[in-house]
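Engineer: The sequence isn't on hand, but the structure is:
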């Protein structure tokens, strides 16, 4: 540790970051995983998510500049409070039936979450040394997704004998945990005081003009590597609306939705732990690790969505005010062991695919550079494009697009993105400083013209 206090060690800060996300987006994920924010009619939840991700696009683009200007503690605390506001809004919806407050809270969450996730991405990608990036991502991912597991337990416990919309007690429990998570952000150390495991410091150039830095993020649309990864970013949250709504939200009883979330997010923890063994395996070149990781992800995508297509062929809609689901036998309850085993296991496998996809996305971005300022911009760009995809996907469900149509769009998009991830993997060198050497001459020329983007 080279003499630094354990509190200022990069690994300690990643652990603290994990608990911030455990309490805030971890609980949000558990709530969102029930479909429609836990409501039988998913319209309000879908529209709130659309408002969330539309606002997320803009806050993500400005996120890198705001984080560099205001620091990670203030930005993550403010963003964390917005998660609590969103969960609490459903208590009002339960009693009034009016969606406006939930939609407004979704928009406020989008503004806060774009900056929140930009700060998270900058920390997670820039604090570890190159050979530690997989391990640090896993430490974070396990703690973060433990939030989803605990959230699933909360949902199961508070709705065990309750059918229909989630109870006020469930929403209140989520609100309380999210407030605690937001306050954990104030424990984070300033990046300038953090030391990596070799004793080196985190260097972040001070931003004097937020607008100029935001324009630098927009200029990433001229960065060939960012453009290659746009489909990967666009698709990285796109499938949530289908998995949480037409699948988990439509097929299962209220308590089983919570039960499923325990295994969905638990599977992510185990998958992330296994993947890091590959991504940090130093006896293989980084290119080979990238190719193997993307290949595993590609196989998981096609296995999971192939199984989902088989399930989807059995029904066309979930329960609603107009009647029950047309799935044979009605909603599935986890106590119906023989009937529930296959569908519940498939949902857990969706969690495996999600962990593979997002872990590989962060790791691939981290191979391009080690510069914290650039990584903050990359993180903001990533979350903006990711949010654009999510806004589109939540509206597909809000507009009652056929479930099978949503499934096919997801599957095609993921396979296209995986092909481009393979292309990037073939260009990877063993250190980020060598990355530019593997680029085609035309790309080098474009980047030379845009050098101020990278060095601002």
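Structural biologist: Yep, it's here. What you see is a predicted model; the values in this text were computed from it and never measured. Numbers count the residues shown, from 1 in each chain.
Engineer: Please count neighbours and contacts with C-alpha atoms only from this point.
Structural biologist: Will do.
Engineer: I'd assumed residue 64 was in contact with residue 380.
Structural biologist: Yes: applying C-alpha atoms under 8 Å, one finds residue 380 in contact with residue 64, separated by 5.4 Å.
Engineer: my guess is residue 109 contacts residue 88, does it?
Structural biologist: No: look at residue 109 against residue 88 with C-alpha under 8 Å: they stay out of range, at 11.9 Å.
Engineer: Structure two is appended below for comparative analysis:
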């Protein structure tokens, strides 16, 4: 109990990670739940409009994430994430407006706005999850982040399940769902103002998380651009690219094949299962008796094996689907054929969500420098957004499902291969021995090396 209380001190890194995760859950978590109802609005006749909006969103997200590390370093995590979460409320309001009026101006205007906001949210969350923990806690922080996002999707998913439990219609999202989502997003965004700058936080051993003096805007931009010269980071870009393509694909297939209450049930159960699966992966990634390379490779295998099976199965399943001719009898959860649809949806969703945990783990293994990690996470979210934008664009012109599934599978295979290579030949069991300017070395590690901690609690020259 004492350890639990210490972890949840107000200025502890762990508490800050929880607040950050709640912010992601109240924004991206609800966004995921809404998209899983079928292209955002859940109405087949509005799918193309919403896909265009999401394509715009993700295109802007690429830029805002790739260079948003400089924004985070200037504004701090609290204000950056608060602004980002509130843009999600604007986006949901635009979908509600479109469903009510059929006018496209507001949704189209919301796309670039939430693109900027999404970059702010995920740069902040990724920075906290990778820069704040010690090396032995990287898996736990990533799992907490993704599970709180999943919790937001659980909350967002149970609302449509309850509202639509007696409905077998194929389209439309009730007004009550939109109102609930907007209210949660506004409150969650305000909660994010409690996030503190890292130099105000202290670990349980008394060391601070980071001590980085403020830098000018031009110096921040140059630092951001410098990460694109890192050969290891550049090598990982194909692994970043497909990370959220499955959201677009799953939402589109879900809307094509199933009625509204079946879609609601699938989206709800998927995010529920993601939470225990994340804990299981954390047990592997933070296993104290294994070195970091062994933990990473075993975790990668545990995630990639079912992922490949799921996407091959997807390609076989949709080979005969015609996107321009949706079925006249959408699948309901009471039908026998829903069983296999359920199994495949869960397999695809859970394995692809856990891919984010793997990516965060690999990024965190590269460096202990918080400022550099800010930019690394930004590049990850930016490239991820580019992949999602491409999928939304392809969806808007209704490319065959089999082509979309095959492309996503190809990028996952390339990414898996790259991670195996980096894990085998580039991942080290610790970065504490690397002489990185600005790198974090906790007090207890300095003491183990026979070095007295300085007044900041950090020695960046070890």
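Structural biologist: In hand now; what should we look at? Please read all numbers here as calculations on a predicted model, not as lab measurements.
Engineer: Of residue 380 and residue 64 of the first structure, give the one with the bigger neighbour count.
Structural biologist: Higher neighbour count among residue 380 of the first structure and residue 64: residue 380, with 36 against 33, using other C-alpha atoms under 10 Å.
Engineer: List the residues that contact that one.
Structural biologist: Shown in contact with residue 380 of the first structure (C-alpha atoms under 8 Å, 6 or more residues apart in numbering): 60, 61, 62, 63, 64, 114, 115, 117, 118, 217.
Engineer: Which stretches in the stretch 251-400 of the second structure count as helices?
Structural biologist: Taking DSSP state H, counting those that start in this stretch to define them, one finds helices in the stretch 251-400 of the second structure at 260-285, 292-317, 338-364, 370-396.
Engineer: Name the nearest residue to the equivalent of residue 179 of the second structure over in the first structure, ignoring sequence neighbours.
Structural biologist: For residue 179 of the second structure, the aligned residue in the first structure is residue 172 (criterion: TM-score structural alignment). Excluding the flanking residues, the one nearest residue 172 of the first structure by C-alpha to C-alpha, 6 or more residues apart in numbering is residue 88, at 6.6 Å.
Engineer: Tell me which helix or strand that neighbour sits in.
Structural biologist: Using DSSP states H and E, residue 88 of the first structure maps to helix 72-96.
Engineer: That helix maps to which residues in the second structure?
Structural biologist: Residues 77-101 of the second structure are where helix 72-96 of the first structure lands when matched by TM-score structural alignment.
Engineer: Now do the strands in the second structure.
Structural biologist: Shown for the second structure, no strands are assigned by DSSP state E.
Engineer: Now for residue 337 of the first structure, how many residues are close by?
Structural biologist: Residue 337 of the first structure has 11 neighbours, counted by other C-alpha under 10 Å.
Engineer: picking that back up, which one of the contacts of residue 380 of the first structure is nearest to residue 22 of the first structure?
Structural biologist: Comparing the contacts of residue 380 of the first structure against residue 22 of the first structure with C-alpha to C-alpha places residue 117 closest, at 13.0 Å.
Engineer: So what's the residue count around the aligned partner of that closest one in the second structure?
Structural biologist: In the second structure, the residue matched to residue 117 of the first structure (TM-score structural alignment) is residue 122. The local packing of residue 122 of the second structure (other C-alpha under 10 Å) involves 28 other residues.
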